[in-house]
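Peer 1: I'll drop the sequence and a predicted model, then ask my questions.
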Amino acid sequence: MTWAPPSSGQVLIRVRTAGAGFPDLMMTSGQFPLLGAPPFGLGEEAAGEVVAAAPGSRFSPGDQVTGITGFLEGWGGYAEYAYIRENSAIRIPRGMTDEEAGGFPIGFRTAYAGLVERAPVHSGQTLLILGAAGSSGAAALQLGKALGATVIAVAGSQEKLEFCAGLGADHVLNHRTDDLTARIAEITGGRGVDLIYDPVGGDTAATAVKSLARNGRIAMIGLASGAPVKIDSMDMLLRNYSAVGVLAVPNDDPDAETAVWDRLADLAQKGAITTPVGQVYGFDEVPRMIGEQSAPAAGKSVVRVSS
């Protein structure tokens, strides 16, 4: 097979695994806000072996890497070969499986953007995570624990609550059967939570906002419910809380972005964070995978592209 040499800032890999998720469904239905009309490349993240790198790259052919693909330019991860962003990539940490590597970049880079860069959570604070059994929420759950927060995980089934507890959540709540407001008040002694990590939006997020402590924040990550959370600006004023938008785009300073990835790789190497692998699909099952992302099972969906 022939391919164009990678441009500066790109690395070309032979793909073994690629992370999957709700954005794939948004892209194929024409609802992904960063992309126009198709065609475009599905698969935001991928792991595999470097086959070519631009001159001056910190990677070399033969390196085993995982990173964010050039999906915005049409080079997605569901392919034999994919271009990935050099500054959004790391060498695969020792002991990380292919499936864990393929599903690592997006969830943890988004969690880092939310919990460190945009709405920092500090040791001793209380973090409420919506959709905590999903790929984004489960990554934030682990990173929040690594940062020293007390984590309240919210999910929609007993299986998913058990999944969250297994990842280290301090408390688990079922948004379908629990009175979230009452249970959060009970857990926090009436104080409320310091930060809400919200990949869900909709009514569940609107209910959670009622439990924000004074000077609390809601980090708006996504809209898995189909709509972002509606924020009442007068309520925000009177209760003195903030809403923060989170889009995990690379830092303008390449060295700063590399430092983020180095920190995530170090946490993974130490076992503080790990990809919460859920369903693993074969490459021929990508259409079925996309269809199932509206109501995925617990954990991070991953596509096995090649052996």
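Peer 2: Thanks, I have the structure now. Numbers count the residues shown, from 1 in each chain.
Peer 1: all contacts plus neighbour counts: C-alpha atoms, from now on.
Peer 2: Will do.
Peer 1: that's a strand at Ala153, yeah?
Peer 2: Yes. According to DSSP: H, G, I helix; E, B strand; the rest coil, Ala153 belongs to a strand.
Peer 1: and it, how many neighbours?
Peer 2: Using other CA atoms under 10 Å, Ala153 is surrounded by 29 other residues.
Peer 1: cool, Leu238 as well?
Peer 2: Neighbour number of Leu238 under other CA under 10 Å is 9.
Peer 1: return the distance of it relative to Ala213.
Peer 2: 12 Å (CA to CA, to the nearest Å).
Peer 1: another structure for you, compare them:
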Amino acid sequence: MQVWQVHENGEPGEAMRLTDAEPPTPADGQVLLKVLAANVNFPDALLCRGQYQVRPPLPFTPGVEICGETEDGRRVLATPALPHGGFAEYALADAAALLPAPGTLDNAEAAALHIGYQTGWFGLHRRARLQAGETLLVHAAAGGVGSAAVQLGKAAGATVIGVVGGAEKAAVARGLGCDLVVDRRAEDVVAAVKEATGGRGADVIYDPVGGTAYAQSAKLVAFEGRIVVLGFASGTIPSPALNHALVKNYAILGLHWGLYNTKNPDLVRHCHEQLTELAAKGAIAPLVSERVPLEGAAAAVQRVADGVTTGRVVVLPTEANGA
């Protein structure tokens, strides 16, 4: 089979190498999956760089989110068991964690439904307890994680403000349904959001960026608001002033979605049922901006790492290019 491997950590475009190898052999409790579509996530870039919280042994294959086919023909969603990730024709996954792919979505859309939307659902509903009528601010609203949060926020009845970088991404965020879009490259984010909310700010802030975005979040969070910290795509991990959270009366909530797979897997399955229902109703629809062949996986991961993509970039093995 064809498979991308990382033999030395580095930038994805340089570290990932396409090679031929035998399909991996499942261990106890694992299954071999034919990869129908593999979604590119920012953690794939961190894995290549050796900066992710999980560091698989070298060589490894990145690709943490796939739509695959079991040997008995079932179409499923999975987070592959590293080091045998999804940027290959076949991957391994834990049998107990497989989820049925929604019938209303094609392979690329289904691959993009899993991690980003699960993270959005847990962040907004489990951690922040977002309520209808509240204001939700989403940083990087045109990206893979942000676009999912925008759609889930609208489905929950929230007013959604999207913060983006650039006119192209602003157009994408408007198309996703944001009630207000703020281009951080052309506008003062804090001033624009304060003006739009009458000085109150946002009840829930969804932040996968960190750095300057978090500093803006602390200025914009409303009384009894909640900042959900998801990651640090900016490369800068902020050091929040806890006295500020105290005097302004807001909560800082961390979210590591992967923990739910071991701490509460039943809730992950419940979330998937909720997402499948929303997808069937058309309330959410993964934004797949690019579909690339397996040969283009390294370049696709590099583009996501560089922050120049919108929505989701999905890798399709050669035989599945029509998916």
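Peer 2: Ah, there it is. Quantities reported herein were computed from a predicted structural model and do not represent experimental measurements.
Peer 1: quick check: TM-score for this pair?
Peer 2: Here the superposed chains carry a TM-score of 0.90, computed using TM-score structural alignment, normalised by the length of the first structure; 295 aligned residues with a CA RMSD of 1.8 Å.
Peer 1: mind checking what Leu278 of the second structure lines up with in the first structure?
Peer 2: Matched to the first structure by TM-score structural alignment, Leu278 of the second structure sits across from Leu267.
Peer 1: for the host helix or strand of its match, buried residues please.
Peer 2: Assigned by DSSP states H and E, Leu267 of the first structure belongs to helix 254-269. Across helix 254-269 of the first structure, burial judged by 16 or more other CA atoms under 10 Å covers Glu257, Thr258, Val260, Trp261, Leu264, Ala265, Leu267, Ala268, Gln269.
Peer 1: show the subsequent helix or strand relative to it.
Peer 2: As assigned by DSSP H and E, the chain's next helix or strand after helix 254-269 of the first structure is strand 277-282.
Peer 1: whatever helix or strand comes next after that next one aligns to what range in the second structure?
Peer 2: Going down the chain from strand 277-282 of the first structure, the next helix or strand is helix 286-291, by DSSP H and E. On the second structure, the counterpart of helix 286-291 of the first structure by TM-score structural alignment is residues 297-302.
Peer 1: gap between that stretch and the chain center?
Peer 2: The chain centre lies 16 Å from the centre of stretch 297-302 of the second structure; the measure is CA atoms, centre = their mean, to the nearest Å.
Peer 1: same question for stretch 17-28 of the first structure.
Peer 2: Computed by CA atoms, centre = their mean, the separation of stretch 17-28 of the first structure from the middle of its chain amounts to 12 Å.
Peer 1: okay, and that stretch goes to which residues in the second structure?
Peer 2: Counting by TM-score structural alignment, stretch 17-28 of the first structure corresponds to 37-48 in the second structure.
Peer 1: so who does the match of Leu278 of the second structure touch?
Peer 2: Leu267 of the first structure makes contact with Ile273, according to CA atoms under 8 Å, 6 or more residues apart in numbering.
Peer 1: same question, Gln293 of the first structure
Peer 2: Applying CA under 8 Å, 6+ apart, the residues contacting Gln293 of the first structure are Gly21, Phe22, Asp24, Leu25.
Peer 1: can you put the residues you listed in JSON lines and add distance to Glu80 of the first structure, neighbour count and secondary structure?
Peer 2: Output for the contacts of Gln293 of the first structure, formatted as JSON lines (distance: CA to CA, whole Å; neighbours: other CA atoms under 10 Å; DSSP: H, G, I helix; E, B strand; the rest coil):
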{"residue": "Gly21", "distance to Glu80 of the first structure": "19", "neighbour count": "25", "secondary structure": "coil"}
{"residue": "Phe22", "distance to Glu80 of the first structure": "22", "neighbour count": "23", "secondary structure": "helix"}
{"residue": "Asp24", "distance to Glu80 of the first structure": "18", "neighbour count": "23", "secondary structure": "helix"}
{"residue": "Leu25", "distance to Glu80 of the first structure": "21", "neighbour count": "20", "secondary structure": "helix"}
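Peer 1: shouldn't Ile313 of the second structure be within a helix?
Peer 2: One correction, residue 313 of the second structure is Val, not Ile. No. The assignment for Val313 of the second structure, made by three-state DSSP, is strand rather than a helix.
Peer 1: pull the contacting residues for it.
Peer 2: Here Val313 of the second structure is in contact with Asn39, Val40, Val288, Ser289, Glu290, Arg291, Val292, Ala300, Val304 (CA under 8 Å, 6+ apart).
Peer 1: what's the match for it in the first structure?
Peer 2: Checking TM-score structural alignment: Val313 of the second structure goes with Ser301.
Peer 1: how close does that match sit to Ile106 of the first structure?
Peer 2: For Ser301 of the first structure relative to Ile106 of the first structure (CA to CA), the value is 12 Å.
Peer 1: repeat that for Lys270 of the first structure.
Peer 2: 19 Å.
Peer 1: these two: which is more packed in?
Peer 2: Neighbours per residue, other CA under 10 Å: of Lys270 of the first structure and Ile106, the larger number sits with Ile106, 24 against 12.
Peer 1: which residue in the second structure aligns with the more buried one?
Peer 2: So Ile106 of the first structure corresponds to Ile115, using TM-score structural alignment.
Peer 1: state the number of residues packed around the closest residue to that match other than its chain neighbours.
Peer 2: Nearest-residue entry for Ile115 of the second structure: Glu65, 7.0 Å, with adjacent residues in sequence omitted and distances by CA to CA, 6 or more residues apart in numbering. Look at Glu65 of the second structure: counted by other CA under 10 Å, it has 27 neighbours.
Peer 1: what does Glu65 of the second structure align to in the first structure?
Peer 2: With TM-score structural alignment as the criterion, Glu65 of the second structure matches Glu45.
Peer 1: let's check: the centremost residue of the second structure is which one?
Peer 2: Gly116 (3.1 Å; CA atoms, centre = their mean).
Peer 1: for the match of Leu278 of the second structure, give its distance to Gln64 of the first structure.
Peer 2: From Leu267 of the first structure over to Gln64 of the first structure the distance is 18 Å, taken as CA to CA.
Peer 1: where do the strands of the stretch 51-200 of the first structure begin and end?
Peer 2: In the stretch 51-200 of the first structure, the strands defined using DSSP state E, counting those that start in this stretch lie at 64-69, 81-91, 126-129, 150-155, 171-174, 193-198.
Peer 1: relative to Ser7 of the first structure, which of these is closest?
Peer 2: Closest to Ser7 of the first structure of those is strand 81-91 (CA to CA; 9.2 Å).
Peer 1: who are the packing partners of the closest one?
Peer 2: strand 10-19, strand 45-53, strand 64-69, helix 254-269 (3 or more CA pairs under 8 Å, 6 or more residues apart in numbering; DSSP states H and E).
Peer 1: right, I'll leave it there.
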